[in-house]
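Colleague: would you be able to build a 3D model of this:
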Amino acid sequence: MRKLCNFAASNGFIIASTKFNHKHEDKVTWNAPGGRYSTQIDHILIREDRQSLIEDVYTEKAANVETDHFMVVAKVRIKKTNQNKKQSKKARWSIDKLKQEEVRAKYEEEMEKELESQESGMEVREKWMKLKACLNKTAQNVLGTEQKQKQTQWWNEKCKELVRRKTEARDKYMKTGDDNDKENYRKARNEANHGIREVKNQWMNHKLQTAENQMKNNNTRKFYQDIKKMNTIKSTRQTTKMKNKHGKTAETEEEEKQIWEEYFMTILTEDKTQRRNLGVGQEEERCERNEQISIAEQDIKEIIKKLKNGKTPGPDGINNELIKYGGDRVVKEIHEIINQIWDMEHVPEEWGIGAIYPIHKKETNRYVTTIEASPCSTPHTRC
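Modeller: From the prediction side, this is the model:
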């Protein structure tokens, strides 16, 4: 201990594990064989100018492993960055239920009831918001939300029993320190490890067989979902500073936003050169021809039928299936909205919102010119 103190003093460290007031049993890190005595021999050091980051240090005796040392735990205060802020997650509807005929019939019936109260003469934005609310409300009542499954789906009663036996054997050995109890603990630990591994392998084989059958049945969406759930390795997102077209690195979030704005203004702005060259007579003829056009309800119905299933919804959270299986009344509402938009030449502001995900195509991801924009679907792209 004296050598540790001299090392800490000469290098500007403090021994954080001796700084906080705890009971003796909460500071002990090692038990002598046979439980003759216990002491604190494992420590945590930190630079003296950073000691305020550690809020507490204590020992944790719940680690069920064969060792006479206890785990030392430190509570550290870390400042979170803006990039790690959690965004509010939208509800994900159980769309797979719509594959059942009785569920589809019930969903269409509920949509008919919800849309009966729709008032006439509303503006485009208000009409769309009412339809969106009806779609979400009916999806909530009929389909419900997807329940997130735990990563350890394979953990069953057999695993719990094996762990319970191992814990009891360890507790007995820690109290007595007897060699026979130590051997019993080793046996219980090995049985638990082999039994849990066997249960997990059986579950994994069953999942792989299920995924193989889904691939044979062309259910690729469900196949990739199951593969993703079985993959327990979570990827880490690497964040780097962006550079503008002049090579200057963005130091603040506002500067990064400015770089993205300039980039998307360049690649997404409409080329109006051809429109400027259009003659006055041609422009008037085009406007007159557009005024005479009316979109038929049957055309809207055919387009809705062609919508693909299993696609990720846009920022509005509405899946294609919610519109496809909403019945004739949903088709009628969308037909009225589209014609109203055509006549007024104005779309709801929400339809102009899209989620754009940058896909890095080269080794460097610091210049926006090496990125291809991949826009997510928005409501107005469906019809």
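
Colleague: from here on, contacts and neighbour counts on C-alpha atoms
Modeller: OK.

Colleague: which residue packs closest to Arg170, ignoring adjacent ones?
Modeller: Excluding its sequence neighbours, the residue lying closest to Arg170 (Cα to Cα, 6 or more residues apart in numbering) is Tyr185, at 5.5 Å.

Colleague: please list all residues in contact with the one you found.
Modeller: Residues near Tyr185 by Cα atoms under 8 Å, 6 or more residues apart in numbering: 166, 169-170, 173.

Colleague: mind doing that once more with 7 Å?
Modeller: Tyr185 makes contacts with 166, 169-170, as judged by Cα atoms under 7 Å, 6 or more residues apart in numbering.

Colleague: what about the strands in the stretch 201-350 of the chain?
Modeller: Along the stretch 201-350 of the chain, counting by DSSP state E, counting those that start in this stretch, no stretch forms strands.

Colleague: now do the helices in the stretch 101-250 of the chain.
Modeller: Along the stretch 101-250 of the chain, the stretches classed as helices by DSSP state H, counting those that start in this stretch are 101-115, 124-142, 157-176, 179-216, 220-230.

Colleague: to Met71, which of these lies closest?
Modeller: With respect to Met71, and counting by Cα to Cα, the nearest of those is helix 157-176 at 14.7 Å.

Colleague: which parts of the closest one are buried?
Modeller: For helix 157-176, the neighbour count (16 or more other Cα atoms under 10 Å) marks 159, 162-163, 165-167, 169-171, 173-174 as buried.

Colleague: go on, stretch 124-138?
Modeller: Burial within stretch 124-138, assessed by neighbour count using 16+ other Cα under 10 Å, is assigned to 124-125, 127-128, 130-131, 134-138.

Colleague: now the other sequence, so there's something to compare against:
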Amino acid sequence: MNMWFRHNKRRLYTWKAQGDGYQKQIDFILVEEIYPNGVNQVCGLPGADIYSDHVLLKLELEIRLKKIKRARTAIKKWDLEKLEGLDKEEIRLKLEVKMGTNYDTFPGVEDKWHRLKSGIKRRAKKPWIMQEIIAKMEERRKYKQLNNDEGRKKNRKLNAELRKETDKTRIEWLEKECKEIEELVKKEQYDLAHKKIK
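Modeller: This next block holds a predicted model:
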């Protein structure tokens, strides 16, 4: 694409030899056949401060992305008509049996909320993040909200601890995964090894 546009000679060369100033156009930007009309400009930036004898190339590209229409999923509606005529106490007892809780033991809304919150474990996005790390993150969040010297100091300390711990657990997890892949390759179970690598 950098051969399509007319520019000053200074903007065309991409490599300059040391000393004698010998210049050549040896670096190119390749674009797929479907995009050439979207390229507005390609030129060299000889003034760019980079540690190389090559010149930085700049490409200005304008792409219109196609909007993908997604099928809407049907929203399930509750059939409330089935509840009419049923005894509320009977429904409450059935729900308690299914959920395994007895709400008479929790008098306040706050107690119910804390019971529910403690029952739900935060699910980590990364497989190597352990429950201890999540607990430390929660602790850090508390100190992050404190806008004083003690809060900032504790937040910095917990941040450093978290970084060390996450790095350590990530490396341990990666080593474990690599060993498992090596074992699968030794056993010539290439399909499982490939699946694990993916």
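
Colleague: overall similarity of the pair, as a TM-score.
Modeller: Superposed pair, TM-score by TM-score structural alignment, normalised by the length of structure 2: 0.38. Supporting alignment: 98 aligned residues with a Cα RMSD of 3.8 Å.

Colleague: out of the buried residues of stretch 124-138 of structure 1, who's nearest Lys228 of structure 1?
Modeller: Asn136 (26.8 Å).

Colleague: and the closest one, how far is that from Asn205 of structure 1?
Modeller: 37 Å (Cα to Cα, to the nearest Å).

Colleague: and what of Cys134 of structure 1?
Modeller: Applying Cα to Cα to Cys134 of structure 1 and Asn205 of structure 1 gives a distance of 42 Å.

Colleague: helix or strand: which one has Arg10 of structure 2?
Modeller: helix 9-12 (DSSP states H and E).

Colleague: which helices and strands sit right next to that helix?
Modeller: On a contact count with 3 or more Cα pairs under 7 Å, 6 or more residues apart in numbering; DSSP states H and E, helix 9-12 of structure 2 meets strand 39-45.

Colleague: buried residues, the strand it packs on. List them.
Modeller: 41-45.

Colleague: just send those back as TSV, with distance to Ala193 of structure 2 too.
Modeller: Listed next are the buried residues of strand 39-45 of structure 2 as TSV, based on distance: Cα to Cα, whole Å:
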residue	distance to Ala193 of structure 2
Gln41	45
Val42	43
Cys43	45
Gly44	45
Leu45	46
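
Colleague: which of those sits closest to Ile197 of structure 2?
Modeller: Val42 (38.2 Å).

Colleague: from Val97 of structure 2, how far out is the closest one?
Modeller: According to Cα to Cα, Val42 of structure 2 and Val97 of structure 2 sit 70 Å apart.

Colleague: ok, now Leu162 of structure 2?
Modeller: Counting by Cα to Cα, the gap from Leu162 of structure 2 to Val97 of structure 2 is 41 Å.

Colleague: which of these two has more neighbours?
Modeller: Leu162 (17 against 11; other Cα atoms under 10 Å).

Colleague: check which helix or strand covers the more buried one.
Modeller: helix 149-186.

Colleague: tell me which residues of that helix are tucked away?
Modeller: 151-152, 154-155, 158, 162, 165, 170, 181, 184.

Colleague: which one of those residues is nearest Lys196 of structure 2?
Modeller: Using Cα to Cα, those come closest to Lys196 of structure 2 at Ile181, 7.0 Å.

Colleague: what helix or strand is the residue lying closest to that closest one once chain neighbours are set aside on?
Modeller: Take Ile181 of structure 2 and drop its neighbours on the chain: the residue closest to it by Cα to Cα, 6+ apart is Ala193, 5.3 Å away. Ala193 of structure 2 belongs to helix 190-197 when assigned by DSSP H and E.

Colleague: picking that back up, can you redo the buried residues of helix 149-186 of structure 2 as TSV with distance to Ile91 of structure 2?
Modeller: Output for the buried residues of helix 149-186 of structure 2, formatted as TSV (distance: Cα to Cα, whole Å):
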residue	distance to Ile91 of structure 2
Gly151	48
Arg152	50
Lys154	49
Asn155	47
Leu158	47
Leu162	46
Glu165	48
Arg170	47
Ile181	52
Leu184	53
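
Colleague: distance to Ile371 of structure 1 for the helices of the stretch 101-250 of structure 1 - can I get that in a markdown table?
Modeller: What follows is the helices of the stretch 101-250 of structure 1, written out as a markdown table (distance: least, Cα to Cα, whole Å):
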| stretch | distance to Ile371 of structure 1 |
| --- | --- |
| helix 101-115 | 41 |
| helix 124-142 | 33 |
| helix 157-176 | 47 |
| helix 179-216 | 32 |
| helix 220-230 | 25 |
